[in-house]
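Novice: this one's sequence-less:
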């Protein structure tokens, strides 16, 4: 009996079995305590959706603090020994939080930060094989390239977003493709994108993080902007409708005002100037590279002699 005990003790000392057992106990306790409680996960999911609904009607300076805080907490949690289901849920949350920070960075002019968050969002999507998150990350790539003026890159990125064929993302992918094509003056691609936008699936009652719901106001802004850029008959009426459908003081409203100003540049430059003043006022409260770029474009048009454009007669609405 003493011999057996001596052999056991020798094994423990020689191979570190006791130390390993103590480590096993520590790991077991870490696993038991690693997962956030269900209420914390539910509240995080609620915030993910709330960020989507406020993305374009709340100043970036208001959103950045809470989103960065959640992003850091989720990254810290992912470093723990989580259960597989919770790890997947938090990886998904990390992907969408990175998307939000990428959008806010891009529209704040922080292109390097935006690209880093976009890459991270794509990596999280790849870990999950999640179609919606994958397409959302590609659409972020498109927005970053569009704001940088890299229109071919933006076009390719939004094509990748559309290729995931997720119903919730369909309208956003088509709408962004419309904006990219209109800015590039690519009429064939524009017509194709408009057709996809008109044929988008009807989505009701679905809650997803990422992009906000694609509503009439967003569609009106996109169509009005495209019509004003290409001098389509009825562009002014479309822009006026977009102004009515958007909430005053928001970036979306400023975008609609830009479409209206573009139709008044040479006929009523004073009115166009007043609209630009409104856009600048919105940008002062809610700084936006999208609005700043459009104000700059319209100012250049105001100082440029008018060009005779052959108006499009194709149905753009």
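Specialist: Done, it's in. Keep in mind that this is a model prediction, so the values were computed, not measured.
Novice: contacts, neighbours, all on C-alpha from now
Specialist: Fine.
Novice: Identify the residues contacting the spatially closest residue to residue 45 that is not a sequence neighbour.
Specialist: What sits nearest to residue 45 in space, not counting adjacent residues and going by CA to CA, 6 or more residues apart in numbering, is residue 93, at 7.5 Å. Residues near residue 93 by CA atoms under 8 Å, 6 or more residues apart in numbering: 45, 48, 74.
Novice: again, but for residue 128
Specialist: Residue 128 touches 88, 91-92, counting by CA under 8 Å, 6+ apart.
Novice: 10 Å instead?
Specialist: When contacts are counted by CA atoms under 10 Å, 6 or more residues apart in numbering, residue 128 touches 88-89, 91-92, 95, 134.
Novice: any idea how far it lies from residue 219?
Specialist: Separation of residue 128 from residue 219 (CA to CA, to the nearest Å): 31 Å.
Novice: Tell me which stretches of this structure form strands.
Specialist: For the chain, none of the segments meets the definition of strands by DSSP state E.
Novice: Pull out the buried residues from the lengthiest helix in the chain.
Specialist: Identified as the longest helix of the chain according to DSSP state H is helix 84-107. For helix 84-107, burial by neighbour count (16 or more other CA atoms under 10 Å) applies to 86-88, 90-107.
Novice: And for stretch 290-300?
Specialist: Buried residues in stretch 290-300 (16+ other CA under 10 Å): 290-292, 294-295, 298-299.
Novice: Quick one: those as JSON lines, columns for distance to residue 30 too.
Specialist: As requested, these are exported to JSON lines (distance: CA to CA, whole Å):
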{"residue": "290", "distance to residue 30": "46"}
{"residue": "291", "distance to residue 30": "48"}
{"residue": "292", "distance to residue 30": "49"}
{"residue": "294", "distance to residue 30": "52"}
{"residue": "295", "distance to residue 30": "54"}
{"residue": "298", "distance to residue 30": "58"}
{"residue": "299", "distance to residue 30": "60"}
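Novice: next up, a second structure to put side by side with the first:
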């Protein structure tokens, strides 16, 4: 399956949120990175057809999504940032209700829902009212509802918010496993989630596509831009005001800093291998 996003523009009044955005997606996991207000959620809402672009089009295998109607929406699974969950429903009833809204036969839906409760580790809480769920449990339930009807295009907006480290690892493994036969686009500020599972990383800045690359190539692109040095505690405030400091480690008699800079910040700094978190900082703190 090929999803082509072609020359999408979106404005809210005079504010341009997406500027001539174009992208081609095939089966696999795509991580969407951007600062708050970069246009990530707007892009996702346009893809899932709950928001209209001012111009541009989206094609699925060469066919305009608008001509597919309900057939296009049947291909979509979507987890928004804020998912409305009926607190008096239990987990099983909520998923059965969502399946009914998607027109899935009761017998088929029942088997599907039990499977989704299993893979999201909610089977033992199937009869627990959603109002009693923790934030992480509600997020897992949201992930489960996004997978109803086995969607071929899965759009996930901040899917791991509220999940503990073990749950996040389980989620990453699950997404990696199912991505072989579908397009997965996930937006998150937790860069490690993208680092471990994304085939490509899409960097969106001020409504424009800045990068569409592998994690390895993005890390390589800031080679020779990350420095390590030792400083005294009283120097920290001044250095933080002057440079992008990606990490600070307290040692016995000094503080070790990692600094992002195109050139050597000052004498005593040495080049060090970059990491993916520093890619994010380079694009959204350093290159402002």
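Specialist: Now that the structure is in, tell me what you want to look at. Here the structure is a predicted model, which means the values were calculated and not measured.
Novice: Any idea what the TM-score comes out to?
Specialist: Once superposed, the chains reach a TM-score of 0.31 (TM-score structural alignment, normalised by the length of the second structure), with 156 aligned residues with a CA RMSD of 6.4 Å.
Novice: Strands of the second structure, residue ranges please.
Specialist: With DSSP E, the ranges of strands along the second structure come out as 2-12, 15-26, 28-33, 55-60, 63-64, 76-79, 153-157, 183-187, 200-205, 208-213, 226-231, 244-250, 255-260, 270-271.
Novice: At which residues are the helices of the second structure located?
Specialist: Using DSSP H, helices in the second structure cover 40-47, 65-68, 70-73, 91-101, 106-119, 135-146, 165-178, 191-197, 215-221, 236-242, 276-281.
Novice: same question, the stretch 101-250 of the first structure
Specialist: 111-128, 131-147, 151-162, 167-184, 187-198, 216-229, 235-245 (DSSP state H, counting those that start in this stretch).
Novice: Could you tell me how far the first one lies from the centre of the chain?
Specialist: Read that as helix 111-128 of the first structure. 11 Å (CA atoms, centre = their mean, to the nearest Å).
Novice: which of the residues in it are buried?
Specialist: In helix 111-128 of the first structure, residues buried by neighbour count (16+ other CA under 10 Å) are 111, 113-115, 117-125.
Novice: how about those in JSON lines, adding distance to residue 14 of the first structure?
Specialist: Shown next, in JSON lines, are these (distance: CA to CA, whole Å):
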{"residue": "111", "distance to residue 14 of the first structure": "56"}
{"residue": "113", "distance to residue 14 of the first structure": "51"}
{"residue": "114", "distance to residue 14 of the first structure": "53"}
{"residue": "115", "distance to residue 14 of the first structure": "52"}
{"residue": "117", "distance to residue 14 of the first structure": "48"}
{"residue": "118", "distance to residue 14 of the first structure": "50"}
{"residue": "119", "distance to residue 14 of the first structure": "47"}
{"residue": "120", "distance to residue 14 of the first structure": "45"}
{"residue": "121", "distance to residue 14 of the first structure": "47"}
{"residue": "122", "distance to residue 14 of the first structure": "47"}
{"residue": "123", "distance to residue 14 of the first structure": "43"}
{"residue": "124", "distance to residue 14 of the first structure": "43"}
{"residue": "125", "distance to residue 14 of the first structure": "45"}
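Novice: related to what we said a few turns ago, what's the closest of the contacts of residue 93 of the first structure to residue 261 of the first structure?
Specialist: residue 48 (34.7 Å; CA to CA).
Novice: Thought residue 97 was touching that closest one, still the case?
Specialist: Yes - if you go by CA atoms under 10 Å, residue 48 of the first structure and residue 97 touch, sitting 7.3 Å apart.
Novice: list the contacts for residue 9 of the first structure?
Specialist: Neighbouring residues of residue 9 of the first structure by CA under 10 Å, 6+ apart: 3, 17-18.
Novice: Please identify which of those residues is nearest to residue 161 of the first structure.
Specialist: residue 17 (52.3 Å).
Novice: residue contacts, the closest one?
Specialist: Residue 17 of the first structure neighbours (CA under 10 Å, 6+ apart): 8-11, 23.
Novice: Please list the members of the buried residues of stretch 290-300 of the first structure that lie in helices.
Specialist: 290-292, 294-295, 298-299.
Novice: what's the farthest-apart pair in those?
Specialist: For these, and using CA to CA, no pair is farther apart than 290 and 299, which are 14.5 Å apart.
Novice: Was I right to think residue 285 of the first structure contacts residue 61?
Specialist: Yes - if you go by CA under 10 Å, residue 285 of the first structure and residue 61 touch, sitting 9.4 Å apart.
Novice: Now do the same contact list for residue 243 of the first structure.
Specialist: Counting by CA under 10 Å, 6+ apart, residue 243 of the first structure has contacts 217, 220-221, 224, 237, 252-260.
Novice: what about 8 Å?
Specialist: Residue 243 of the first structure is in contact with 221, 253, 256-257, counting by CA under 8 Å, 6+ apart.
Novice: and the gap between residue 227 of the first structure and residue 281 of the first structure?
Specialist: On the measure of CA to CA, residue 227 of the first structure and residue 281 of the first structure end up 24 Å apart.
Novice: more neighbours, these two?
Specialist: residue 227 (25 against 14; other CA atoms under 10 Å).
Novice: Verify the stated contact: the more buried one with residue 235.
Specialist: Yes - under the criterion of CA atoms under 8 Å, residue 227 of the first structure makes contact with residue 235 at 5.0 Å.
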